[in-house]
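Student: task: produce atomic coordinates for the following.
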Amino acid sequence: MAKVIMIQGTMSNAGKSLLTAGLCRILKQDGYRVAPFKSQNMALNSYITEEGLEMGRAQVMQAEAAGIEPSVLMNPILLKPTNDVGSQVIVNGEVIGNMSAKDYFAYKRQLIPDIRKAFHELEKQADVIVVEGAGSPAEINLKENDIVNMGLADMLDSPVLLVGDIDRGGVFAQLLGTLMLLEEHEKARVKGLIINKFRGDPFILEPGIAMLEEKSGVPVIGVVPYMDISVEDEDSLTTRFDTRKEAQIDIAVIRFPRISNFTDFSVFEQINGVSVRYVDSVSQLHRPDMIILPGSKNTMGDLKWMRQNGLEAAIKKRNGESVIFGICGGYQMLGCTVSDPNAVEEGGTMHGMELLPVETELETQKIRTRVEGTFEKVSGVFSGLSGRKIRGYEIHMGVSKAAEGCSPLCTLTNVLDGRNKEDGVAGETVYGTYVHGIFDEGEIASVMVSALAQRKGLSVENGLTMDYGAFKETQYDKLADTLRKHLDMDGIYRILNGGTYDKRSIDKVEN
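Tutor: Sure thing, here's the model as predicted:
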């Protein structure tokens, strides 16, 4: 039976995902088989496993930190919002349907057997499981039939570390208020408090920490500084959307209301001289070197939104001056028509942006697969991609057919069944594909940035030697080093082994 420890937060974006990843990395470094677990994730950033099953990207990031292959066992329930009051519900990697928030709230207890089964299967593969909660355990309107915070901690008999975000202010009230709203048996599970995202000298916190410990009866196990670390974050409250600075090579990603899988573009953020901005209005677009239309959970709705706010017209006006690249839903939008005969999204048929000779029909069956292959002989600005290897995955609810005689962007092999197919379209300055993660492999992103720079008579330093996979490994190690320095890991090991954390007498645990 695996040992378990759970990270809960006082609010969304308190840092639960990052701390979970950091603990996974530390435990891996210390010789344990470790795995992350989050019973229910609400996110539009998702991933396809080797088995063709869908899971949240946050647990993929944590699995990478743990040095293991991502598995849907780590995230048995994924909710993908389709509108403000409803989500597509994915259980064990498979879509079971769309539900309103009210309907899902009434239904979710039926998923407890799935959560238990996934966790117990994961236990067979791990010595330690680091569990992440969602939102806050003090959301009293959601406490009934809870399956992701204290309800899950009870289910797994797990000790809890509670994280507060000092960067947004009121951290002492966050932590104390959360504990006050817990029931006594829930509060008893909280074995340590963590103050996260601190800027400055921890010495000035000491009086507040002493009072916090006195009033709560729970020790503070660490003060973690605000970290300059680049790992994939949760999509709902990412700070990536706040970037406005423009670099030598400027990439504008259209921020749809239902934007999905924007992790596709993280690799560009690591290349010197490149800015990645997320824009949702014509006034923010400016004159980027490349415009990316990302994935969308509602292609027709987001295309309509872009049409109504003027972004569609502005992007089409930039065609030729800016390179335009569509991924998944963005690729569908770039075509001539999007048809929805089965009312998967909006129903009916609407004109696309007519920048690629492609017709798309939305279907009820979701396509989920891992793919690998090569770029074809690519024309235009990105001709340097020709022949380069590709790896990635597809998640979409439609099929796109290019007009006869069009140049495909790439040739792919379905990893699950070995079938080959052509994908995407390559124009002179407009490109589209269904493949998520297409930019991560090898030097693809660097070649694209170099091509954009060459158009402007510029050079981008250090781009061609970048290895994104190796870069992520350095970030996980940096995260682990920081947490080792600022968390009492001896205390955490003691809690993990069933003991009580006591600052006055802490026995070092032999690892």
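
Student: make it CA atoms for all contacts and neighbour counts henceforth
Tutor: Fine.

Student: show me the contacts for the closest residue to residue 9 other than its chain neighbours.
Tutor: Distances taken as C-alpha to C-alpha, 6 or more residues apart in numbering place residue 163 nearest to residue 9, at 4.5 Å, with adjacent residues excluded. Going by C-alpha atoms under 8 Å, 6 or more residues apart in numbering, residue 163 touches 7, 8, 9, 10, 14, 15, 16, 175, 193, 194, 195, 196.

Student: roughly how far apart are residue 163 and residue 422?
Tutor: 47 Å (C-alpha to C-alpha, to the nearest Å).

Student: now do the closest residue to residue 73 other than its chain neighbours against residue 75, distance only.
Tutor: Of all residues not flanking residue 73 in the chain, residue 118 sits nearest, at 4.8 Å (C-alpha to C-alpha, 6+ apart). Residue 118 sits 8 Å away from residue 75 when distances are taken as C-alpha to C-alpha.

Student: more neighbours: those two, which one.
Tutor: In this view residue 118 and residue 75 are compared by other C-alpha atoms under 10 Å, and residue 75 has more residues nearby, 28 against 21.

Student: I'd say that one and residue 35 touch.
Tutor: No - here residue 75 lies out of contact with residue 35, judged by C-alpha atoms under 8 Å, at a distance of 11.1 Å.

Student: number of residues surrounding residue 24?
Tutor: 29.

Student: A helix includes it, no?
Tutor: Yes - according to DSSP: H, G, I helix; E, B strand; the rest coil, residue 24 belongs to a helix.

Student: residues in contact with it?
Tutor: In this structure, residue 24 makes contact with 34, 35, 36, 62, 63, 65, 66, 130, judged by C-alpha under 8 Å, 6+ apart.

Student: who touches the first one in this structure?
Tutor: Going back to what we said before, that points to residue 34. 24, 27, 28, 66, 126, 127, 128, 129, 130.

Student: most neighbours of all those residues, which one?
Tutor: residue 24 leads the contacts of residue 34 on contacts (other C-alpha under 10 Å) with 29 neighbours.

Student: ok, now how distant is that one from residue 279?
Tutor: 34 Å.

Student: list the contacts of stretch 476-489.
Tutor: With C-alpha under 8 Å, 6+ apart as the test, stretch 476-489 has contacts from 21-23, 25-26, 65, 221-225, 229, 231.

Student: ah, wrong one, I meant stretch 225-232
Tutor: Stretch 225-232 is contacted from outside by 57-58, 61, 196-199, 263, 266, 472, 475-476, 478-479, 486, using C-alpha under 8 Å, 6+ apart.

Student: next up, for comparison:
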Amino acid sequence: MTNIMIQGTTSSAGKSLMCTGLCKIFKEDGYKVYPFKSQNMSSKYYTTKEGYKISTAQTLQAMAAGLSPHPNMNPILLIPKSDKGSMVVIKGEDTEDMEAVEYFKYKNTLRPMILDIYKEIESKNDIVVIEGAGSPAEINLKQNDIVNMGMAEMADAPVLLVADIDRGGVFASLYGTVMLLEEHERKRIKGLIINKFRGDKTLLDPGIKMIEEILNIPVVGTIPFAHLELVDEDSLIDYDKECNINPQTEEEMERELNKLALLLRQNMDMDYIYKIMGLDLVNN
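Tutor: Model prediction:
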């Protein structure tokens, strides 16, 4: 039983996609893998055959892991209803509308439920792939955190931090995120991922060397920008996708998941990722 957590410097840095690709890779390598995000906010959600609501991101990750979507994958879903409030969905079921200030006070009571679900998941699987939300450096929200470093501590998970280079300022966002964390939180970050890179990587190499030296954390992946027809949540979207309008067939989705897994295998140090999880890479 082991785990890995993906956190991001911002929303839409690529956390969901990295988690989806890792779920697919671990499944291909013969492991029983399970996706988990303690809390997600999205106006788009999937309804299971039993009538439970979970986020579209964890639904896609479930498919990548070869599983049916289940509310344990996303025990808390916040469905925005206004600029200040959301419907709070607990274990797939609507509870009540709450304004942000009210939920901020309430969420700490959900910690035992999250931990119980996580322990159950961990006991039944080889690997749990955990997704964070937003950024762990949102210092106004860190108190009683249940989805970023707070979740990493509950699960005792190594963390990979992903940043989006396509919007610029990638090294500043990596440095700023790490340095705004507490020292014990920084120690959890075992690798950096630069996502959505375009161009000649040799031009990026000097910056990679410098950020590794400054933070003493290795860059374990530089992922090229790629058009993948995998459904997005309602955050920042890089390009129009047919799959966001028209549902895909299983064959179409499997093809895109295979492309994603290959992209990550070719551009991430999977040997290192297995090592920080305490596993050996399985060669099939």
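
Student: returning to that earlier point: what's the closest of the contacts of stretch 476-489 of structure 1 to residue 327 of structure 1?
Tutor: residue 231 (21.1 Å; C-alpha to C-alpha).

Student: part of a helix, is that closest one?
Tutor: No - using three-state DSSP, the assignment for residue 231 of structure 1 is coil, not a helix.

Student: give me the element the residue nearest to residue 73 of structure 1 is part of.
Tutor: Counting by DSSP states H and E, the element that carries residue 118 of structure 1 is helix 112-123.

Student: with residue 259 of structure 2 instead?
Tutor: helix 250-267.

Student: go on, residue 303 of structure 1?
Tutor: Assigned by DSSP H and E, residue 303 of structure 1 belongs to helix 299-308.

Student: would you map the helices across the stretch 51-200 of structure 1?
Tutor: Applying DSSP state H, counting those that start in this stretch to the stretch 51-200 of structure 1 gives helices spanning 57-66, 101-107, 112-123, 150-156, 171-180, 184-187.

Student: relative to residue 175 of structure 2, how far out is residue 137 of structure 2?
Tutor: According to C-alpha to C-alpha, residue 137 of structure 2 and residue 175 of structure 2 sit 11 Å apart.

Student: between the two, which one's more packed in?
Tutor: residue 137 (20 against 15).

Student: gap between that one and residue 146 of structure 2?
Tutor: Distance from residue 137 of structure 2 to residue 146 of structure 2, by C-alpha to C-alpha: 13 Å.

Student: the inter-axis angle of the longest strand along structure 2 versus helix 250-267?
Tutor: Using DSSP state E to define each element, structure 2 has its longest strand at strand 189-197. Counting by axes from the mean of the first three to the mean of the last three C-alpha atoms, to 10 degrees, strand 189-197 of structure 2 points 120 degrees away from the direction of helix 250-267.

Student: quick one: strand 189-197 of structure 2 aligns where in structure 1?
Tutor: With TM-score structural alignment applied, strand 189-197 of structure 2 matches the range 190-198 in structure 1.

Student: the residue most central in space within structure 1: what's it in contact with?
Tutor: Nearest residue to the geometric centre of structure 1 (C-alpha atoms, centre = their mean): residue 57, 4.0 Å. When contacts are counted by C-alpha under 8 Å, 6+ apart, residue 57 of structure 1 touches 45, 46, 47, 232, 234.

Student: most surrounded residue in these?
Tutor: Busiest of these [other C-alpha under 10 Å] is residue 47, holding 29 neighbours.

Student: shouldn't that residue be within a helix?
Tutor: No - under the criterion used here (three-state DSSP), residue 47 of structure 1 is strand, not part of a helix.

Student: mind checking what secondary structure residue 31 of structure 1 has?
Tutor: Recorded secondary structure, residue 31 of structure 1: coil (three-state DSSP).

Student: distance check, the residue mapped onto residue 100 of structure 1 from structure 2 against residue 134 of structure 2.
Tutor: By TM-score structural alignment, residue 100 of structure 1 lines up with residue 99 in structure 2. For residue 99 of structure 2, the distance to residue 134 of structure 2 (C-alpha to C-alpha) stands at 19 Å.

Student: these two: who's more crowded?
Tutor: residue 134 (19 against 16).

Student: contact partners for the more buried one?
Tutor: Going by C-alpha under 8 Å, 6+ apart, residue 134 of structure 2 touches 7, 8, 9, 10, 11, 12.

Student: go again with 10 Å.
Tutor: Residues near residue 134 of structure 2 by C-alpha atoms under 10 Å, 6 or more residues apart in numbering: 7, 8, 9, 10, 11, 12, 13, 15, 40, 41, 147, 148.

Student: find residues that contact each of residue 118 and residue 75 of structure 1.
Tutor: 37, 39, 92.

Student: what about residue 210 of structure 1, neighbour count?
Tutor: 12.

Student: assign a three-state SS to it, would you?
Tutor: Per three-state DSSP, residue 210 of structure 1 ends up helix.

Student: what is the equivalent residue in structure 2 for it?
Tutor: Under the alignment (TM-score structural alignment), residue 210 of structure 1 maps onto residue 209 of structure 2.

Student: buried residues, stretch 32-52 of structure 1. List them.
Tutor: For stretch 32-52 of structure 1, a neighbour-count test (16 or more other C-alpha atoms under 10 Å) marks 32-50, 52 as buried.
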